[in-house]
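Colleague: Below are the sequence and a predicted model; questions follow.
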Amino acid sequence: MAYQSTSTTTSAVSESRTETSYLAALIVLTSLFFMWGLITSLNDILIPHLKAAFSLTYFKVMLIQFCFFGAYFVMSIPSGLLVERAGYKRGIIIGLSTAGIGCLLFYPAAGSQSYPFFLGALFVLASGITLLQVAANPYVAILGPPRTASSRLTLTQAFNSLGTTIGPFLGSVLILSTITPSGDPVADKAAEAATVQGPYLVLAATLFVIAVLIAIVKLPQIEAQEPSAEASAAGGAHQHHDSVWGYRHLVLGAVGIFVYVGAEVSIGSFAVNFMANPDIAGLSEQTAGKYLSYYWGGAMVGRFIGAWVMRYVKPGKVLAFNAVAAIVLLVIVMLFAGKTAMWALLAIGLFNSIMFPTIFTLAIEGLGKHTGAASGVLCMAIVGGAIVPLIQGYFADMNLLYSFIIPAVCYLFIAHYGLKGHRADIAPTR
């Protein structure tokens, strides 16, 4: 018993030293999480802006999210292969450069006043973000002791939420600013489209600068461990270890990522128009865009809290609790009008907080050398952000309020994954 106690203490000290040695690398990586959070949340501002500029229906304007998150589906597997061959650092640099090019394309898109051009620019931008996700998420997860992987990734995701909190506020000021009518509809439309040029040029320059810094900074070379005995046993005698699809907790985790991102993106996408509705809060679009920062800010606060809580409570239980809380809030949104519904919607961000990093780390647990490919599968599942908003958009054109049943169904599956779906003792896939 004395030997076990000494061994445990030595292990804890070793883990502490390991986390300290990787601190510099984690600080550098948090800048990536911040930037792609800010860029992604700007879509929620682009939606009401381009909806008005091009006179679009809810369904058509949701093509913004379809093209952005559709890139995850198209590019995640190639990105996973690139990361496995080129390494995490080179993958991150290529991802930053690609995202920067996508931001630059907003300038000619606005100049040509072409909605399809905007969609193409968003696809290129999202392709770069996809590569960043595939490289950075598993890198943070394995950059330290496995026991604290969920807590560590949740903490870095908190800075992603800082970006998503700042993004809507800046976008509201810079993009949703009121254009003084000139009396010429064509000139007014051109001026309205041009408001996105400056902000995205600045974003492009920032991404290129970060890419240069990443190239200069020395990041530690990390090799993923072999699959754990527990994960191997979970697969049973029939599990095929040469394929990531043989791990059921990964497959169900991919579904979890799909519905989570779909729900989160849907809520954020409709929030500005929802709060501008006279039956809810009757806010101007610019004011509603600023209030949207509370939604993403709640996710930031929740991630800092969650990073601490999950050091003491099993991540699966925290995940299930948060999913149920989100469902309750959505029921309130659909049953009550006015500001009660508005604040219930914004409060969902607090409970969204730990979902993505928790599902992600539970899904890749014990996959060892398959971690890079598994990350590609999980990032491919982010295509939920393309599909679910389109589905809700279809129903929103009929009734915006009751269309929120769609994200509620998504959270039901997440609650299941937290309670049971992630467990290693469930039957393997065949």
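Modeller: Yes, it's here.

Colleague: contacts and neighbour counts: CA atoms only from here.
Modeller: Noted.

Colleague: what residues are up against Phe360?
Modeller: Gly253, Ile257, Leu378 (Cα atoms under 8 Å, 6 or more residues apart in numbering).

Colleague: likewise Leu46?
Modeller: Ile175.

Colleague: Give me the distance between it and Phe106.
Modeller: According to Cα to Cα, to the nearest Å, Leu46 stands 12 Å off from Phe106.

Colleague: what do you get for Thr195?
Modeller: Relative to Phe106, and taking Cα to Cα, Thr195 is found at 10 Å.

Colleague: higher neighbour count, these two?
Modeller: Just comparing Thr195 and Phe106: by other Cα atoms under 10 Å the higher neighbour count belongs to Phe106, 27 against 20.

Colleague: Use this one as the comparison:
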Amino acid sequence: MNPQHGQASTPSSNRSALIALTVLFFMWGLITSLNDILIPHLKALFTLNYMQAMLVQFCFFMAYFVMSFPAGVVVEKIGYKGGILMGLLIAASGCLMFYPAAGMKSYPLFLGALFVLASGIAFLQVAANPFVTALGSPETASSRLNLTQAFNSLGTTVGPALGAAFILAVAVKSAPELQALSATELAAYEQAQLNAVQHPYLVLAAVLGAIAVFIAVFRLPRGTGEAGADDGDALPARRSIWQYPHLVLGALGIFAYVGAEVSIGSLLVAVMGQPSIAGLPPEVAGRYLSIYWGCAMVGRFVGSALMQRIPATRLLAFNALFNIALLALAILLQGRLAMWAMLSIGLFNSIMFPTIFSLAVARLGRFTSEGSGMLCMAIVGGAVVPLLQGWGADSFGLMPSFIIPALCYLYIAWYGSAGARPR
């Protein structure tokens, strides 16, 4: 046994590993959802349009595209535990970079810090997601990943509430209001704006460092996707991961799903602030955003149970079609009904990422780590689709731009109904 991969797998060690991994899922969910709070804060602070503000998500999720495939290669060599440790340390470094970025009041430095932070999370995604699918029976892999991803959704639920309380609590003043301030008042205001971003990310850096210390001394079992372990259910060996159609089509599904979810989450504060929808101030809308992510958390617990009885592919297709209906309702209607339709999308988003992921890596054998890297590269959808929708919102209106995530859900419905079968 290669010691870098941990001890042999037993039911007891599997349960302990799942608990440790659940903490990681929670933390990167919390960090990712804070972007939805950063966007309105930085948009007002730097006077950005929608497309410029969406560079927050572009830089964050572009890191997945750049780093995920190298991360897959590295994880294949150093094992899941080594990949997790590397991811935690890189993510903590990105959090620390927020301090000088805020101190210099530099939007490009903020974007650089987000790229480094997301690079660390890419390592965590590549190592942790296939590890969860490997810690038990292949038949219950989707259910198991949905259960652990439910705690990721708990993090995304807590994140906006914390961000609204700490980051959006300091209202951004307009140019005329700033001109009316005295020098002392202006200095106090600017310091409050800096502290609103610096302090939360310093705390996150400390927490990630503490988790890294814990993981370093924790003995993780070896999963079936690592070197030295067998996957008796693997498809016949092929020369390249590109020769597995259900994986390649699944990568497109991850691209579409993450793009749609991030686009909607990024613009929900702006939607709820529209006079024709709810007219909520940013700090109040930020608290409502927790409902969107909270619905995803509830849906993953429910979905984990439903998938014990309903095929994962069927549930995936149903949820995607229901989200299309909710988006159509929100686009065509006004007022609070449109707001609640948008918030409800989180419930049906819930199972999509873990379900697409587990279907796509099914029966890959020794290609599991590389396949995981390909799927995590596809998370770049979170960079491309929000930028595209930001352009659409600037060009033809905020609400009509939600046609773009609707098209993403249409592809996911097809993948669930036809594209996910291993060949």
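Modeller: Received it, and whenever you're ready, just let me know what you need. Keep in mind that what you see is a predicted model, and the values were worked out from it rather than measured.

Colleague: still on that earlier bit, need the residues touching each of Leu46 and Phe106 of the first structure.
Modeller: Residues within reach of Leu46 of the first structure and of Phe106 at once, by Cα under 8 Å, 6+ apart: there are none.

Colleague: Please produce CSV containing the contacts of Phe360 of the first structure, extended by distance to Gly87 of the first structure, neighbour count and secondary structure.
Modeller: Shown next, in CSV, are those (distance: Cα to Cα, whole Å; neighbours: other Cα atoms under 10 Å; DSSP: H, G, I helix; E, B strand; the rest coil):
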residue, distance to Gly87 of the first structure, neighbour count, secondary structure
Gly253, 24, 28, helix
Ile257, 24, 30, helix
Leu378, 18, 29, helix
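
Colleague: Which member of those is positioned nearest Ile327 of the first structure?
Modeller: Ile257 (16.7 Å; Cα to Cα).

Colleague: helices and strands around the longest helix along the second structure, which ones?
Modeller: Taking DSSP state H as the criterion, the second structure has its longest helix at helix 55-96. If you count contacts as 3 or more Cα pairs under 8 Å, 6 or more residues apart in numbering; DSSP states H and E, helix 55-96 of the second structure packs onto helix 11-45, helix 107-134, helix 183-217, helix 368-377, helix 381-396.

Colleague: Report the aligned residue range of the first structure for the helix or strand that the first one is followed by.
Modeller: Per DSSP states H and E, the first helix or strand lying C-terminal to helix 11-45 of the second structure is helix 50-53. Aligned using TM-score structural alignment, helix 50-53 of the second structure spans residues 58-61 in the first structure.

Colleague: Mean per-residue distance, the matching stretch versus the second structure.
Modeller: Its aligned residues in the second structure lie a mean 0.3 Å from stretch 58-61 of the first structure after superposition (mean Cα distance after the TM-score superposition for the first structure).

Colleague: How about stretch 295-303 of the first structure?
Modeller: Looks like 0.2 Å for stretch 295-303 of the first structure (mean Cα distance after the TM-score superposition for the first structure).

Colleague: Which part of the second structure matches that stretch?
Modeller: Against the second structure, stretch 295-303 of the first structure falls on residues 292-300 (TM-score structural alignment).

Colleague: any idea how far the aligned partner of Phe357 of the second structure in the first structure is from Ile222 of the first structure?
Modeller: Under the alignment by TM-score structural alignment, Phe357 of the second structure pairs with Phe360 in the first structure. Distance, Phe360 of the first structure to Ile222 of the first structure, by Cα to Cα: 19 Å.
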